[in-house]
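J.: The following block contains a protein sequence and its predicted model.
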Amino acid sequence: MSNNNIVIREIALEDNKQIAKVIRDVLVEFGVPKVGTAYADVSLDKMAETYYGGKSVYFVIDNNGKIIGGAGIAALDNYEGNVCELQKMYFLPEARGIGLGKRMMETCLESAKAFGFEKCYLETMPYMDDARKLYAKVGFNSLDEPLGNTGHYSCNVWMIKEL
């Protein structure tokens, strides 16, 4: 796939249905539990509203009107400190392996810095190897335990990066 028609942009209301399907499809593809992960988040069907205003933003990957991935930044839930969380970064197979993960990470981390966050935290699954490699490549380090309380108790890999 060529990157020529692909745009990373902020989510719009009309993207809600497509991005919810992308996220659920990827989670099912990887055999992720439907409880204790993003799959069960009530915000999944109203992402544009969830990330509107404040120190949060969600970006989608738009390929000629088809949403093929996304990721967002928001303050880490139930945590005292100036830490954001990289949230709901999921790509359909056609968006993988062509540099979009790196571009999305740069876009999200630039926003986190602009919001004034000092660190960025994330949670993932141990078998999401390509994602974990990307996170490490951009400077995320492993943690021994989770920060805050995101409600994603099935995600047992925790990472953090200084911004």
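T.: Arrived safely.

J.: contacts and neighbour counts: CA atoms only from here.
T.: Will do.

J.: Show residues contacting stretch 49-58.
T.: Outside stretch 49-58, the residues that touch it by CA atoms under 8 Å, 6 or more residues apart in numbering are 10-11, 13, 43, 47-48, 70-75, 111, 115.

J.: And stretch 71-87, by the same measure?
T.: 51, 55-60, 88-90, 104, 108-109, 111-112, 116-122, 147-150.

J.: Drop anything exposed from those.
T.: Neighbour-count burial (16 or more other CA atoms under 10 Å) is assigned, among those, to 51, 55-60, 88-90, 104, 108-109, 111-112, 117, 119-122, 147, 150.

J.: also this one, for the comparison:
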Amino acid sequence: MSSYVIREIKPEDNEQVKDLIRNVLVEMGVPKVGTAYEDAALEDMHAEYNAPNKEYFVVEDKDRIIGGAGIAPLANFEGAICELQKMYFLPEVRGKGVGAQMMTTCLEFAKEQGFQKCYIETLPYMKQAQKLYLRSGFESLEKPLGDTGHYNCTVWLIKDL
């Protein structure tokens, strides 16, 4: 990851992050409803994650956002469980260890916030993402936790922190 930097999102990153997420979702053939594509948070990711127990990290390469992921309390759930959210990378950076490094950054933040478990929702055909999650120690769940509104995401995973 020589020229890449993982850092917290800044207000000026909002447009690049929104475009990156939507472009990756379109590339993957993800439905535009019932997924992150339609999340209102995409309009101002900095504001969305500028709150207690939340953070969105971006991967920057020479002033260009090439990936990102966030941690936030799991929506509509009581307990010390966070959710890994909106983890997407441009094709050029996939398979180069950046996802693993981002995962470490996010999970360290989650532990620092006092979360005990981390939850992820994804789509069945996002196989590369699932490989990363499983390598990182996530395990499959039979049903979703909380209510994220992403009803098209039918793969649910959890990890003890």
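T.: Cool, got the structure. Just so it is clear, the structure is predicted and the values come from calculations on it, not from any experiment.

J.: hang on, the earlier thing: and the contacts of stretch 49-58 of structure 1 as a markdown table, adding distance to residue 134 of structure 1 and secondary structure?
T.: Below are these laid out as a markdown table (distance: CA to CA, whole Å; DSSP: H, G, I helix; E, B strand; the rest coil):
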| residue | distance to residue 134 of structure 1 | secondary structure |
| --- | --- | --- |
| 10 | 22 | strand |
| 11 | 23 | coil |
| 13 | 29 | helix |
| 43 | 25 | helix |
| 47 | 24 | helix |
| 48 | 26 | helix |
| 70 | 15 | strand |
| 71 | 14 | strand |
| 72 | 16 | strand |
| 73 | 17 | strand |
| 74 | 20 | strand |
| 75 | 21 | strand |
| 111 | 18 | helix |
| 115 | 23 | coil |
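
J.: Could you identify the pair within these that is furthest apart?
T.: 13 and 115 (22.2 Å; CA to CA).

J.: And these two? Which one has more around it.
T.: A direct count of neighbours by other CA atoms under 10 Å for residue 13 of structure 1 and residue 115 places residue 115 higher, at 17 against 10.

J.: mind checking what that one lines up with in structure 2?
T.: Mapped onto structure 2 by TM-score structural alignment, residue 115 of structure 1 lines up with residue 113.

J.: Find the nearest non-adjacent residue to its match, please.
T.: residue 53 (5.7 Å; CA to CA, 6 or more residues apart in numbering).

J.: From residue 81 of structure 2, how far out is the one you found?
T.: Separation of residue 53 of structure 2 from residue 81 of structure 2 (CA to CA, to the nearest Å) stands at 11 Å.

J.: quick one, strands of structure 2?
T.: Ranges of strands within structure 2 are 4-8, 55-61, 64-73, 81-89, 117-122, 139-140, 155-160, based on DSSP state E.

J.: could I get these as JSON lines with distance to residue 28 of structure 2?
T.: JSON lines is the format used below for the strands of structure 2 (distance: least, CA to CA, whole Å):
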{"stretch": "strand 4-8", "distance to residue 28 of structure 2": "24"}
{"stretch": "strand 55-61", "distance to residue 28 of structure 2": "20"}
{"stretch": "strand 64-73", "distance to residue 28 of structure 2": "15"}
{"stretch": "strand 81-89", "distance to residue 28 of structure 2": "11"}
{"stretch": "strand 117-122", "distance to residue 28 of structure 2": "12"}
{"stretch": "strand 139-140", "distance to residue 28 of structure 2": "22"}
{"stretch": "strand 155-160", "distance to residue 28 of structure 2": "15"}
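
J.: Quick one, which of these gets closest to residue 21 of structure 2.
T.: strand 81-89 (6.2 Å).

J.: Not counting sequence-adjacent ones, nearest residue to residue 96 of structure 2?
T.: Excluding its sequence neighbours, the residue lying closest to residue 96 of structure 2 (CA to CA, 6+ apart) is residue 1, at 7.6 Å.
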